[in-house]
Every structure is written in structure tokens, then in C-alpha cells.
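Participant: Requesting a structural model of the entry that follows:
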Amino acid sequence: AMPSRKVPSPKHRIPHLLPSPWQAASSSFSNCRSCKALPSGSSTEVPADTTKPAVASPSVSSADATLVISLLAMAYTIWNMDKVNLSVAVVPMVKQFQWSPSVVGTIQSSFFWGYVLMQIPGGVLARAIGGKTTLLVGFTLFSLATCLIPVAATSSLPSLLACRALVGIGEGVTPPAATALIAQWFGPRDRARAMGIAGFAQNMGAVGGLILAPSIIDAWGWPWVFTSFGGLGLVWAAAWAALAKEPKESGASAQPSQKAGEDDRPGILGALFGIPWLAFLRQPSVWAIVIVHFCYNYGFYTLL
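Facilitator: Below is the predicted model:
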């Protein structure tokens, strides 16, 4: 008989969040613990399990997945354009409203009041009501708030701060929702490539926003930076609502534990309390990612 080996206890595993290869390997090993020694010359190939339905694992070559990653790349570009537009528009706004440096700093930081607040709730909402709906609501919110910034700025400083905080709230839910959709649509072999496309689009949005904003200000004035960027976001939201699909809507899922067409939404409370927070916090790799991400964002947003 095969020698017994210690299998990690289920309580130490993070449900729904382990990489697919590890889940498959763990399951296969557990099933083989009681296997008897095979005769010499016998094949070690495991026969296919015909009792379970095949689970579709879409790739970037499928039409639906290609459409989704294309729309998500546009989303990453647009929301980063909205994130950086104030960095350019604030120069003529300071001349018009005579703001002090401390007021400018408060205005610039108001975006992050909402952005930081909604990171974890954005992930919870994406699991509870679906990434498509979460992304649509967040995109519509921050696009409308961006369009209203010229009116808020001429009205009062508190109105501008509230409007910019709403932009942060809307954008705060978009990265978790987009990441959840990528994880659902793409299997392990294609997921890194999909995230690479999204990351490239994100940086292009920051660069594009900083290049386009001065030209728009020179041609039509600073209010049009917010009106045009926000309007572009509303156009994207309409296209997303009409064209995008959840994996279950196309009868496909990249999650090996979920059958094709199956809806795995535990509700808001289930999504919040079903996450093994302590298991996360005990992982050194999680803290390594947190530290690296903190250092990256500290330098990126300071220069931005």
C-alpha cells in the first residue's frame, strides 16, 4: 500500500480562494490515500470521472470572455482617467477660486476618503450580488459625480469635497468587482494574462488622462475635463449593461468547485462572515503583498 502522508486539515484552507491546481491536487491526493499498490507494469493513469458533469473553463479566445476583458480594460482606463483629472484641472481652479495650499491638499485627498472606505465592501458586494452589477453601480456613481464637479466647485467647498468623495466611493468598488470577474471568467493559465491586460489599461488611463486634460482645458476650459471624462464613463456603463455577462449567464465558470450555470451568491452577510479573515491575516504572503502594494501606492500617488 502507498505510504500515508499528512494532508492539510480543511480548517487551515481558505475556501473558494485557493488556486485551482492546488484544489485539484489536494482532492486527487486525498482520493488516492487508500489506493493499493499497483501490479508491476500497470498504468498509473487515473481514468476520467464520468459521473460528474464537465465544468467549462473559458479562455481568452472565447467570444464572451474576450468581450468581458475588452470592456474591463476600457473600464480600467476610464476610471484612472477620472482619478487623475483633478491633478491637472486644479491648477486653473486654484487661480479662479483662490484656494490655499491646505485647501488644495484637502480637495485632493477627499477622493481617497471614499476610495479607501469601499475596498473591502466592494469585494463583499461583488460576491453577494455579482461583479457585473457591482461594477455597473460603481461606474455610474463615480461618472455622475465627476460630471457634477464643476457645479459643486462653483457652489461651495463642502459640495466639492462631497462630490469628490463620491467619486472615490464609486471607484472604490470597481477594482474588487473587476478582479472578481476576471477570476470567475479565466482559468489559472489565462488569469495572469487577463490581469496583465487590465494593469496595462490602468496605467494607460493615468497617462492618457494627464495628456488629454491640459488640451481640453486649453480648448474649452477646466469644467470640460470633468464633463467629458464623466460622460465617457456613462457611455461605458451603458455598453457594460447591454453587453457584459456574468459567467453563469453564458453557462461557463472558471471555478472548479462551481458547476456551469450555477449561481454561487451567499448574500451580503454570507459574503462578509463567510470570509476566513483570521486565516488571511496569518498568511505571511498576504502581508508581503500588503507591504509591497503600500510602497507602490505611496510612491505612485505622491508623484501623481
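
Participant: use CA for all of it now, contacts and neighbours both
Facilitator: Noted.

Participant: so how far is F142 from L212?
Facilitator: Applying CA to CA, to the nearest Å, the value for L212 to F142 is 19 Å.

Participant: With neighbour numbers in mind, choose between those two.
Facilitator: F142 (28 against 15; other CA atoms under 10 Å).

Participant: Identify the residues contacting the more buried one.
Facilitator: Contacts were defined as CA atoms under 8 Å, 6 or more residues apart in numbering; by that measure F142 touches 166-171, 230.

Participant: this one as well, want them side by side:
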Amino acid sequence: MITMKEELTEKYPLCNSKRLIVALIGFIGTLNLYSIRMNLSVGILCMTNHTAVDLMDNHSFVPKNFSNVTKTSCALLGEEKAKDGDLVWSKQTRSIILGVFFWGYLVTQIPAGMLVQRFSPKWILFGFMMLSSLSVMFTPLAARTSVGFMIALRVICGLCSGVWFPSIYQLWSRWAPPQDRSLLVGLTNSGLHVGNALTLPIAGLLCEYGFAGGWPSIFYTSGLFGILWCILWAFLIYDTPSDHPTISDGEKNYIEKSLCGEINDSNKNVNICDLPWRAIATSKPFWAIAVINIMFDWNGYTFITSTPTYMKEVLKFNMSQNGFVSAAPYIGMGIGQICFAILCDILQKRKILSVTRIRKLMNCLGMLTPGLIVVILAYLKCESRYLAVVLLTIGLSATSALFVGAFVNHVDIAPQYAGLLFGLTNTLGAFTGFFSSYFVGAVTKNNDVNSWRIVFFVCSIIYVAGAIFYLIFGSGKLQSWAIQNTNDSNNFSLLNKDKEKEAEC
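Facilitator: Model (predicted):
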């Protein structure tokens, strides 16, 4: 027997729908967000005068002008000319500059989650992303002025970027019917992998062949792209289906009926102090998501900020090759994101697995697979550079399963507070951004494979611990504390939904 929701789903498919447009614009926005975050990871390698830094580390006199020097590499690549930049930044300084983004990023997570409960996620996101794009365009000026100015600008960029996920998840709580949720949110989040995949090779090419002296063009291009996206967002996106001027009545009714009982507009006027803070703080499913966020972010930020450095120092790829091989894992993640989203949709629509079991399956794939692979990676040297790239690609591709696992789980357990919950969990995760970057910089001072082995062992332990914790405490069920302030009929509907979910388990 076909249920009303299944009939509506068939009548108003994703193809040519407004919710698909929201997903596509969100995809481009996430791509832009990670381009802004990632561009410095490559740019900083060609901004730095490595010859001067090496001489300073050896307590040698640093002359006024430095010529390019020849460095020894693996026999497979032979010797290559190492191109120096114009900034004398030590490895510790570079680690701090890469990490301070997360100082700003973690500060705005919870405030953004509160703001989007009461005000327009669309316009909050527009304002902060426009400021973030402008700050990126000022990066060359800041870098050449002082380290302090550069640090301040990266903190501002982090502050603005921190608004993204609480806002986009709050938007999806109004736009994503449960039947389409994995695919829509998965498509939006896949932009982060594509953003990394495109930014790395493009930044590598701009380093060598770009305008304005090479590396500055990375930031001018990225900032301009962000500004153009903001204009697109302002004209095409609306906070709710009801606000959209050209959505069909059929699609609007389908979305609203699918979300009936999950969202209550009266909560927009609820005082912050009246939110269910105690219930959230004692919720095991919430902490399961938070732990995955923390564990994944430590490893994710380790790879985001350090992959180009690893490719250069250990695997000995030159600058132009570095961008392309560093991008390979993120291309795999982008493909994996879509594949896992489709798989989740099939498993849910055909009722093969409950939502809880789907989320746990995806988390096991996304944490245990890379947890094993990074141990193997720890023992590979530059003679096996291409095998290392393949393994890194497989491992990071598997982590994309998390984006249809724990990272969509906020909307499952508490759609009413999805933006707030993501702000909370992402704040906890963002703390690791600075520390992981600094940890890698401190451990890998010698630029050798043994130092990087420690980094990979720590990553493996974190992956496995996160998988076990979520397997025990994770859930895909709507939580009782997330259905406050709804009328009796809605509560009755939700009670029936919970019983159906329990039956599926």
C-alpha cells in the first residue's frame, strides 16, 4: 500500500524542483567556503622563502636576496628547482597562520545557531560570506604588511565562515523533506570536497603562472568568486518554500506536509534561555554527533592544512604536481559523497534499514576505513609516492560517508534546532582546527617520514575511537525534547512516526 508521503514524493520529484536549486546553489556556496579555507594551504608554500627559513633555522646569516636553490628529491622525480617566495616565515609561524582561521571559526558557531533560530538564515549567510570574500581579497596586502595583520585577517575570515553550517542546516530544516534529506544535504555538502579538489590544483598553477606576481592571484580569484556567489544567493534563495515567489503550490504543499510536526514557527519568538539546553546537554545522540564532529575535524583539518606540505616534504612532489596530487583525495570525496547519498536514499525509501542503522553504517564506513589506511600510509616513503596518493584518496573518499551519517543527523534528531545543534557540535570540532595544525607543525619539524608517522598514528586512533562511540550512542530518531510547543495533533503524528521507526529497528 502506497502512503500519502510516498505518493507526494512521486508526484513532486527532485527534477526541476526549487529544493534542487537550493541544493545546487548550496553546493556552489560550500565549494566557495572551502576554497576560501583551503587556498592558503597551497599559497603559503609559494609565498614563503624557504631558502631564507632554512638558513635562519641553521643560525646562518640571511643575505638580502635569495636565489632559487636545487633540492635533492627521490630518484623517480630527479632534482628540481625549488621556487622561493618573498616572505620569511618559519614553519611555526606558518602553522599559526594556518591555524588561527579556526579561532574565528569556533567563536561564531553557537551565536550563529542562535541567530538563525530568530532571523533570516538567507541574509545572515549573505552578509557574513560577502565579508569573508572581501577579507580574502585583502590577503596579499596583509601578508606583505605584517604577520600580525595576516593573523587578524585570517581570524576575521574564520569568524565569517563559521556562520555557514548553522545557517545552511537551519535552511534545510525548512526545505528538505525526510524522503529527500540525505540526497539534498549530501549534494550541498559535497561542495566542500569539490572545493578542495579544485582549489588545490588551481592554486598550484596560479602560484607559478598567475597574475599579480603569482601567489596573490590565488586570493584575488577566490575572493571574486565568493562575491559573485553572494549575488547569486541573494536573488535565487529564500528562507522557506512559502517565501518563494515562483514555487509551485504542489511542491510547497509537499514540503510543508512532509515536515508537519517537525517545525514550529512559534519557536522563532522563544527566548534563548527557554531553549531545551539541559535536554541537549544530557542527550546521548547529541553527544554521539558531537564526538564524531570533534574526531573528524581533528583529522579533517590535519589533512586540509597539511596535505600539500606532506606531498612536498615527504613524497617530494614539486609545486605544480603538488596541487593536482593533493586534489585527488578530495575528488574521491566528492564522488563518494554523491554515491553514499544515493545509497542512503535507496536504503531509506525501500525501508531496507532504519534511519538509525543507516547513520551508524555510514559512520562505520567513514571512520574505520581511513583508520586502517592511515596506518599503512605511515610506513610509505617517497619511493612509493603514487601508492601513497592512491591510499590517501581511498581513505579520505570513505570519510565522505560521514556527511550522510552523523553530519545530517542533527536534522534527524531535532529539525527544529538543527542550526543551533550544528553550531554547538561544530564549535567543539573547530577547537581542534588550531591545535591539529600546530601539532603537525611541531611534530614534523624534521620534515621526515618518521615525524609524519606519528601524525598518522594519532589520526588512526581518533578515527577508530569516534566510530565506536557513535556506534554505541548514535540515533536517527526524533528526540522528545525537540518537539516542544507543537499542538496535540502534531504530537500524535510524531508519536506515530517514532513507533514506525522503532518497528523498523
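
Participant: gap between L33 of the second structure and Q109 of the second structure?
Facilitator: Plainly put, L33 of the second structure is 15 Å away from Q109 of the second structure if you go by CA to CA.

Participant: swap that for L187 of the second structure, please
Facilitator: Distance from L187 of the second structure to Q109 of the second structure, by CA to CA: 22 Å.

Participant: Next: Q92 of the second structure.
Facilitator: Taken as CA to CA, the span from Q92 of the second structure to Q109 of the second structure is 27 Å.

Participant: R181 of the second structure now?
Facilitator: 22 Å.

Participant: Between those two, which has more neighbouring residues?
Facilitator: Q109 (30 against 21).

Participant: Just give me the match in the first structure for the more buried one.
Facilitator: If you follow Q109 of the second structure across to the first structure using TM-score structural alignment, you land on Q119.

Participant: What sits closest to that match if chain neighbours are left out?
Facilitator: G172 (5.3 Å; CA to CA, 6 or more residues apart in numbering).

Participant: Kindly report the same for R19 of the second structure.
Facilitator: W175 (6.3 Å).

Participant: Also S493 of the second structure?
Facilitator: Nearest one to S493 of the second structure, counting by CA to CA, 6+ apart, is G261 at 6.9 Å.

Participant: give me the number of residues near the one you found?
Facilitator: Residues near G261 of the second structure, counting by other CA under 10 Å, number 22.

Participant: Mind checking what secondary structure whichever residue in the second structure pairs up with V151 of the first structure has?
Facilitator: Counting by TM-score structural alignment, V151 of the first structure lines up with L141 in the second structure. Here L141 of the second structure is helix, with the state taken from DSSP: H, G, I helix; E, B strand; the rest coil.

Participant: gap between L141 of the second structure and Y220 of the second structure?
Facilitator: To Y220 of the second structure, L141 of the second structure is 11 Å away according to CA to CA.

Participant: For these two, indicate the residue with more neighbours.
Facilitator: Between L141 of the second structure and Y220, counting by other CA under 10 Å, Y220 is the more crowded of the two (19 against 12).

Participant: What helix or strand is G332 of the second structure located in?
Facilitator: helix 319-349 (DSSP states H and E).

Participant: those helices in the stretch 351-500 of the second structure, which residues are they?
Facilitator: With DSSP state H, counting those that start in this stretch, the ranges of helices along the stretch 351-500 of the second structure come out as 355-377, 385-399, 409-413, 418-443, 449-473, 488-504.
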